[in-house]
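# heads up, no residue letters with this:
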């Protein structure tokens, strides 16, 4: 074989080897890229599944805990399209102001015509007297529901100095005797002695906590907190907005 042919064959062999090497490099690079993309995809998917997205967080934070209205006193129609809920404390002077100045206006403008229902829930944050008063109110509601709102109003009317412990069993008994015609006084006094409805009071307290209630009175209209419940213009506007939303 001539030298030229040998050189040509050698050149062709080297060329074939280099071509195979390039193919191997290209294939290897492609495999590495595919592997990296797969790894990155797995990592991102894992992070997304382990960390709730912002929309999910916002939705969960906006959800309002369910209120069992059958276990709470309601003023007005249970079928009213808009529901108002007040968290209050019988020892709170601002709650008394709300009950005496704001509630009558709500009743006249919205409750009496069936547009709104009003629910009162105890949030006992002002000491033992608050819990005793709440127990008395719970007892009246569960055993004498038709007399509850009369007792409720009379208890606020009898409110004493917030700095003093004015809630006593004698006072609560006196109010009950005036507002509940068929009162079983002996049973009522025993209920106060035993704090028989303390579990109900605790349930209401926990409900208020779960709804992030910080002050009393706190007013919710269809689950939305009203900024200043002692300003009737604000309350009225919020109720009208809720009614409009219900009609849309």
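Happy to help now that I have it. As the structure is a prediction and not an experimental result, all values here were calculated from the model.

# C-alpha only now, for contacts and for neighbours.
Fine.

# element containing residue 34, please.
Residue 34 is part of helix 3-50, with elements assigned from DSSP states H and E.

# take the one below as the second:
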């Protein structure tokens, strides 16, 4: 819009024209306009400029509407693509189920896999509340199997705890589950991101909760990181499966979003019916 537009005359007369009262004479000394049509031509010119400016404004307004329409269309398409992408299921990838701690029938048609970190408070809650319900209903009846995979990422000592579990599993699979329970029972939720777990702490934990384990072998395996490759394989499977946190629960290779008991059971029943 032009900023140089002259103000429109009031009451249909050129600006500056004096009102004719009918009897008052023009004061002496006041010059008479050189051209009687000058005021009218100024008014006509002003009207044309006004119409021209209104046309520019209207054209700009239409252009703005077009731009907004295009922008809305583009944003809508982007939103649709994001929704479609987020709705795509997360699939378990590069996972080797042949050498993992397992509950239930490993040959079952329904396979549940948890990726967990022993320092994860949500993993503790899930293991102590959801897993026992699943075990009673599906694992003890051999309708499904459950496997634990390591995904240590919260702190450096998460890896140490994972190595301890793997070392006990290699000794005896039953030892692993006693260790799993003991670690979560002694989890310090105030130190999730702090590295406070030591080799001595884990060895003492095993002595107290897995008394039949070969402590000397366990201590050496933990110190020498004997089963690092097995833990690394779990981590790679988690990364390849694009998990973003723990616990991440998969049923027959598909991740269960928000893995509450109800949601996991629904996924299990769907897998059983397929």
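Done, it's in. Keep in mind that this is a model prediction, so the values were computed, not measured.

# give me the TM-score for this pair.
TM-score of the superposed chains, computed with TM-score structural alignment, normalised by the length of the first structure, equals 0.70; 184 aligned residues with a C-alpha RMSD of 1.7 Å.

# so how far is the helix holding residue 34 of the first structure off the chain centroid?
59 Å (C-alpha atoms, centre = their mean, to the nearest Å).

# what's the answer for stretch 178-188 of the first structure, then?
With C-alpha atoms, centre = their mean, you get 35 Å for stretch 178-188 of the first structure.

# what range in the second structure does the helix holding residue 34 of the first structure sit on?
Counting by TM-score structural alignment, helix 3-50 of the first structure falls onto no part of the second structure.

# and the helices in the second structure?
Along the second structure, the segments classed as helices by DSSP state H run 38-87, 121-125, 131-134, 156-171, 173-185, 199-209, 215-224, 228-240, 261-273.

# wait, which of the ones you listed is closest to residue 96 of the second structure?
Among those, helix 228-240 comes nearest to residue 96 of the second structure, with 8.1 Å by C-alpha to C-alpha.

# quick one: what's aligned to residue 121 of the second structure in the first structure?
Residue 121 of the second structure maps onto residue 93 in the first structure, by TM-score structural alignment.

# for residue 33 of the first structure, see how far away that match is.
As judged by C-alpha to C-alpha, to the nearest Å, residue 93 of the first structure and residue 33 of the first structure stand 71 Å apart.

# show me which of the two is the more surrounded one.
residue 93 (17 against 12; other C-alpha atoms under 10 Å).

# does residue 123 of the second structure touch residue 249 like I think?
No. Judged on C-alpha atoms under 8 Å, residue 123 of the second structure makes no contact with residue 249 at a distance of 10.4 Å.

# tell me which of these two has more neighbours.
Neighbour tally, residue 123 of the second structure and residue 249, criterion other C-alpha under 10 Å: the higher count belongs to residue 249, 24 against 20.

# show me what that one aligns to in the first structure.
Using TM-score structural alignment, residue 249 of the second structure pairs with residue 219 in the first structure.

# residue 83 is in contact with that match, correct?
No. Between residue 219 of the first structure and residue 83 there is no contact under C-alpha under 8 Å: 10.4 Å.

# stretch 95-112 of the second structure maps to which residues in the first structure?
Mapped onto the first structure using TM-score structural alignment, stretch 95-112 of the second structure spans residues 67-84.

# chain center to that stretch, what's the gap?
Offset of stretch 67-84 of the first structure from its chain centre (C-alpha atoms, centre = their mean): 16 Å.

# same thing with stretch 212-227 of the second structure?
On C-alpha atoms, centre = their mean, the centre of stretch 212-227 of the second structure falls 39 Å from the chain's centre.

# number of residues surrounding residue 106 of the second structure?
By other C-alpha under 10 Å, the residues close to residue 106 of the second structure number 20.

# look up how far residue 178 of the second structure lies from the closest residue to it other than its chain neighbours.
In this structure, residue 106 of the second structure finds its nearest non-sequential neighbour in residue 145, 5.4 Å apart by C-alpha to C-alpha, 6 or more residues apart in numbering. Going from residue 145 of the second structure to residue 178 of the second structure by C-alpha to C-alpha gives 18 Å.

# do the same with residue 241 of the second structure
Per C-alpha to C-alpha, residue 241 of the second structure is found 28 Å from residue 178 of the second structure.

# quick one, which of those two is more surrounded?
The neighbour count for residue 241 of the second structure versus residue 178, taken as other C-alpha under 10 Å, is higher for residue 241 (18 against 15).
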